[in-house]
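[1] Okay, predicted coordinates and the sequence, questions at the end:
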Amino acid sequence: MKYIWCSPSDMGPNHVSDSSSLYVVRSILDPNDYLKTIGRLRMDVQKEVLQTMLKKANVVKNSSTFLIDNNHQVILASDMKAFPDFELPDSTSDAVTAQWQNDNNYYLYRALPSSQWSMVTVIPLNEVVQQSRQLRNDLLFMLVIVTAVTYVIAYLFSFSVTRRITQLTRRLRDVQNGNFIALAQTQGTDEIGELISTYNYMIEQISRLNKEQYKLGQEVKSAELKALQSQINPHFLYNTLDLINWMADSGMNADIKKVVKALSRFYKVSLSNGKDVITLREELQHVTFYVQIQNIRYENKITFENLVPDEFMDNRIPKITLQPIVENAILHGILGKPGREGTIRITAYLEADTIHLVVADDGIGMGDQQLQDARAGISKSRHSGSGYGVKNVTERLQHHFGPSFGLTYESKWGEGTKVNISIPVTREED
């Protein structure tokens, strides 16, 4: 044996005891005879050093580690105050390692080489259970943390994807309703970003085509309305020229001068330097010239009253709006009476931001079916131009000002007719 561990009690009764140390002893052999021992070398090891080493063996809280001799006496402990009573089982007599447990503790036994000592570690079972629970709780806590972090990451990723899909879906619904709204350009470079870029390009193209189509439609509509408008007055011109011819044959030269002057003024307002919208003052002058010519034709049996307030005179109105209505009042109303005479009165009033022009006559009026046809824009008149002239007025008013404006009718058979023309309050700068 090269060296051996021993306690002060193992050194014999004559040895001066030192309770603060343990010894490592080695024999010194005679160099001439290795079988002969000539002395012993002893090295003292402080118990505190060994006690620190024993404490490191306590991997479980409140556990204790003991050094015991072959008589099962405690030589040194990691905690000198914790000397639990335990007995080594018989199985440890020749064993190098062993382990067992009772109701409260778990024991680990290991024999130390080069000595008669052994090391026993006592672990309280409740500490093992507590540590296992703590480990379980720690693992559960870590699992919750990892799950929460994973969920947040997954949510942020899915939100980034679904948010853009939701925006794209919402915009597609808007497209179904006619609202062409583009999405923000910074939407990523993935597949959804490509879809959004394609959608924005589609919206841009559709908007451009819609604007072009709207502009073309407006031009076509304006051309159609101008074409209809140009058809309103040819029959009137034909009848007026026929009247002038008759007056010339009858030698009514002074009256011819009046007719030609009124006719020239009438068509001067009709042309209006190519403008489609004129002032209400100009429109009333246009109607006045028309009635003057008709009075020459029908022997001054038509009384025309212009009661429109001056404050409305600068308001804008599509040209040749009043003349077809006044023409209808003369041809279908006043001339239908036995005496072929009557009065046409034009008044105006303001309601909210809408001006209402009322053309009233005391002619024969309309029956229920005629009134329904007039409201529906259906004309069964024998007089050329009078029917589609009024229909053209409605279309032009709605073309310029919107569908909420136009004509409304009130009529009673034998009492006359009222036509209400609604236009917005506008000025030349509008």
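    Cool, the structure landed.
[2] going forward, measure contacts and count neighbours with C-alpha atoms only.
    Noted.
[3] what's around Trp5, how many residues?
    Per other C-alpha atoms under 10 Å, the neighbour tally for Trp5 reads 19.
[4] was I right about it contacting Val24?
    Yes: if you go by C-alpha atoms under 8 Å, Trp5 and Val24 touch, sitting 4.6 Å apart.
[5] And here is the other one:
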Amino acid sequence: MLTHLKLFFLNMSMQKKLSLIIIIFVIVPMLTTGLVSYQNYTRNLKEKAIELIMQSSNQMTSRLDDYIGEMKSITAIPIYSRELQQLLMKPGPYLERSDSIAFYLRFMNNMRKGNDAVYILDRDGNIFYNDKRFAVRANTEERFSQFQKIVASANGSAVVQGTETMLDTFGRPKEIFSVIREIRDSELGTYQSLGTVIVDSDIRVIGDAVDRLNDITHGSSYILDANGLNIYRNQNTSVELPPALINTVNRETGGWRDIQIANKSYIFLYTPLKNADWMFYSLIPTQSLFKEAAIIRNVTLMVILIVGLLSLVLAIFTANALTKPLRKLTRVMRTVESGTMEAKFPVKYRDEIGTLGTTFNQMITRIQELIQEVYIVNMKKVVAQLEALQAQINPHFIYNTLETIRMRAIINKDVDVADMTYTLGNLLRYGILRENEQVTVQQELDHLDNYIQLQNHRFRNKFKLQLDVPEPLLQAKVIKLLFQPIVENAIYHGLEHKLGDGLITIVGIQEEEGIRFTISDNGIGMSSEQEVELQQHLEHPSENVRKSDKGIGLRNVHQRIQIQYGKSYGLQVKSRLGEGTTVTVTMCNQPSWGE
């Protein structure tokens, strides 16, 4: 067994031997040590971090619970105030009782710093209130009638109302939450309803406490009521709380767990607020907790990489004498690769390198013989490709145009058909009968204008063409049918489905390297994934793509430009969903082969 392993090792190439030694005796031990240390450190760090976060979360929810409990206590003051109950039971004008009740309202409102306003609604519909910072509700009558129905079924208990947006005295929106309670007669023991007390508090009381916790955890936090309705969420929330996740938590004790959302790891933390029957949830990115561990991991990997590189350099220096002939052959190969076909490898010995060099020299000689044969065949092939691509556009466009004319004739039965037929004739004469493959920019724009006129017959003047091409550039030579397929693609895939008018803008620029045109539309655009897919489709089209596939016009123009001018030119597509698409066309000043 050992003999076979030894023979196997000795028969390996020098590169494989050196690589195996470095991996077994250097990289593997260091990597194993580093990974074990990193895992232990990460596990301990996670336990400590979660313990700290849970303590901070419990302290925050405890403060909020105490605050809501104090709001409930404020609503209980009218129940134990004999004088206030007598004022509410006493019939009489509003103003006679207002000053006396105002004293209690002022006292109740000043008990907590975060209170915005305190209201008392008696059983005759009179509203008494005390406010801070002009925080009086503008819709008191409508909202308080709803509150009366809520507290009537609460049997005298305080009811916590979730977040709502109210309008203050000046009509400005403001988010608040409230505690309401029915005031019942406790003096005479009848427990009849004497009115309703409402305590409003600014939602920032909750927001400030939650934001302080988020500064520590860098997470996304939420407070929801028993029905799952939103009470508060921090403004920089980067991930949505899955509704199905809420139903799996323990609403009595709280806790935490590891979860995955959109392929990202989070710590899901939940804590109850029992005074309000609310739940506090927080999604904390695991990555944010382990930044320090990531630094240790990176340092470990860097040390391993440096040691590995040093070992590799030492191995290369040792094997230099053995690999010198191979490196000489490599240099000759690179010379040939750069285009110097006359380069030859000097064969001195009959060993393996000599045999390889002799074979290489024979191969170069044969390649030189084949180049002349292949050159003529390729030139004929390029011409055939151009003719095939040129013919590919016309049937596609003729079909759409004839369908437009047919539908227009059936629906309108008017003389517009004559104009459309005349315009179609101009397009056909340009695309089919013109023999020259090179035309001026002006001729291309005239052809495009005919196409837009024809499409406006179909779409009731929906499209507008805006040109910004310098005068000297109008006489520049370009390939035929350059703009029309791109504009056609913009209409059928971007502007046709857009509400309102469509604008197509063409801008031409003469640059040192060549000519650049941008064709922009204000259509429906496309997503970033669709944009990448389309650009890849232009660069690497499938050989079995049907002619009716989306992007046939763009792909046709892109291929013809690259055949005519070279692979460094062509189309570049940029798009934003809902805003439009821009196609950039780049060409050199002179084609790579004659017209």
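    Sure, I can see it. Keep in mind the model is a prediction, meaning the values are calculated, not measured.
[6] Would you pull the TM-score for this pair?
    Put the two chains on top of each other and the TM-score (TM-score structural alignment, normalised by the length of the first structure) is 0.51; 252 aligned residues with a C-alpha RMSD of 3.7 Å.
[7] any idea what Leu397 of the first structure aligns with in the second structure?
    Matched by TM-score structural alignment, Leu397 of the first structure corresponds to Ile561 in the second structure.
[8] Next, count neighbours for the closest residue in space to its match that isn't next to it in sequence.
    Using C-alpha to C-alpha, 6 or more residues apart in numbering and skipping the chain neighbours, the partner closest in space to Ile561 of the second structure is Gly570 (5.5 Å). The local packing of Gly570 of the second structure (other C-alpha under 10 Å) involves 24 other residues.
[9] Tyr349 of the first structure now?
    Per other C-alpha under 10 Å, the neighbour tally for Tyr349 of the first structure reads 13.
[10] how about it, what's its match in the second structure?
    In the second structure, Tyr349 of the first structure lands on Ile509 (TM-score structural alignment).
[11] Can you tell me, leaving aside adjacent residues, what's nearest to its match?
    Excluding the flanking residues, the one nearest Ile509 of the second structure by C-alpha to C-alpha, 6+ apart is Arg516, at 5.3 Å.
[12] which one in the second structure is aligned with Asp276 of the first structure?
    With TM-score structural alignment as the criterion, the equivalent of Asp276 of the first structure in the second structure is Glu437.
[13] That match reaches Leu482, doesn't it?
    No: with contact defined as C-alpha under 8 Å, Glu437 of the second structure does not reach Leu482; the gap is 10.8 Å.
[14] These two: which is more packed in?
    Neighbours were counted for Glu437 of the second structure and for Leu482 using other C-alpha under 10 Å; Leu482 has more, 22 against 14.
[15] Could you report the separation of the equivalent of Met366 of the first structure over in the second structure from Ile491 of the second structure?
    By TM-score structural alignment, Met366 of the first structure lines up with Met526 in the second structure. Met526 of the second structure is 13 Å from Ile491 of the second structure, where distance means C-alpha to C-alpha, to the nearest Å.
[16] which SS class is the equivalent of Asn489 of the second structure over in the first structure?
    In the first structure, the residue matched to Asn489 of the second structure (TM-score structural alignment) is Asn328. Here Asn328 of the first structure is helix, with the state taken from DSSP: H, G, I helix; E, B strand; the rest coil.
[17] where's Lys226 of the first structure, which helix or strand?
    Secondary structure from DSSP states H and E places Lys226 of the first structure in helix 191-230.
[18] What are the buried residues along that helix?
    For helix 191-230 of the first structure, the neighbour count (16 or more other C-alpha atoms under 10 Å) marks Ile192, Gly193, Leu195, Ile196, Ser197, Tyr199, Asn200, Ile203, Ser222, Leu225, Leu228, Gln229 as buried.
[19] For those, which two are the farthest from each other?
    Ile192 and Gln229 (53.5 Å; C-alpha to C-alpha).
[20] in the first structure, which strand has the most residues?
    Criterion DSSP state E: the longest strand present in the first structure is strand 33-46.
[21] which residue numbers in the second structure go with that one?
    On the basis of TM-score structural alignment, strand 33-46 of the first structure is assigned to no residues in the second structure.
[22] Next, the buried residues of that strand.
    Within strand 33-46 of the first structure, the residues scored as buried using 16+ other C-alpha under 10 Å are Arg42.
[23] next structured bit after that strand?
    Counting by DSSP H and E, the next helix or strand C-terminal to strand 33-46 of the first structure is helix 47-56.
[24] tell me which strands and helices the following helix or strand past that next one is in contact with?
    Remark: after helix 47-56 of the first structure, the chain's next helix or strand is strand 64-68, criterion DSSP H and E. With contacts defined as 3 or more C-alpha pairs under 8 Å, 6 or more residues apart in numbering; DSSP states H and E, the packing partners of strand 64-68 of the first structure are helix 47-56, strand 74-77, strand 118-124.
[25] Please repeat the previous calculation with a cut-off of 10 Å.
    Contact analysis of strand 64-68 of the first structure by 3 or more C-alpha pairs under 10 Å, 6 or more residues apart in numbering; DSSP states H and E lists helix 47-56, strand 74-77, strand 105-111, strand 118-124 as its packing neighbours.
[26] okay, and that strand goes to which residues in the second structure?
    Counting by TM-score structural alignment, strand 64-68 of the first structure falls onto no part of the second structure.
[27] which SSE is the closest residue to Gln535 of the second structure other than its chain neighbours in?
    Spatially, and ignoring its direct neighbours in sequence, Gln535 of the second structure is nearest to Val573 (6.5 Å; C-alpha to C-alpha, 6+ apart). For Val573 of the second structure, the host element (DSSP H and E) is strand 570-576.
[28] distance from the next helix or strand along the chain from that strand to the first structure after superposition?
    Later in the chain than strand 570-576 of the second structure, the nearest helix or strand by DSSP H and E is strand 580-587. After superposition onto the first structure, strand 580-587 of the second structure sits on average 0.9 Å from its aligned residues (mean C-alpha distance after the TM-score superposition for the first structure).
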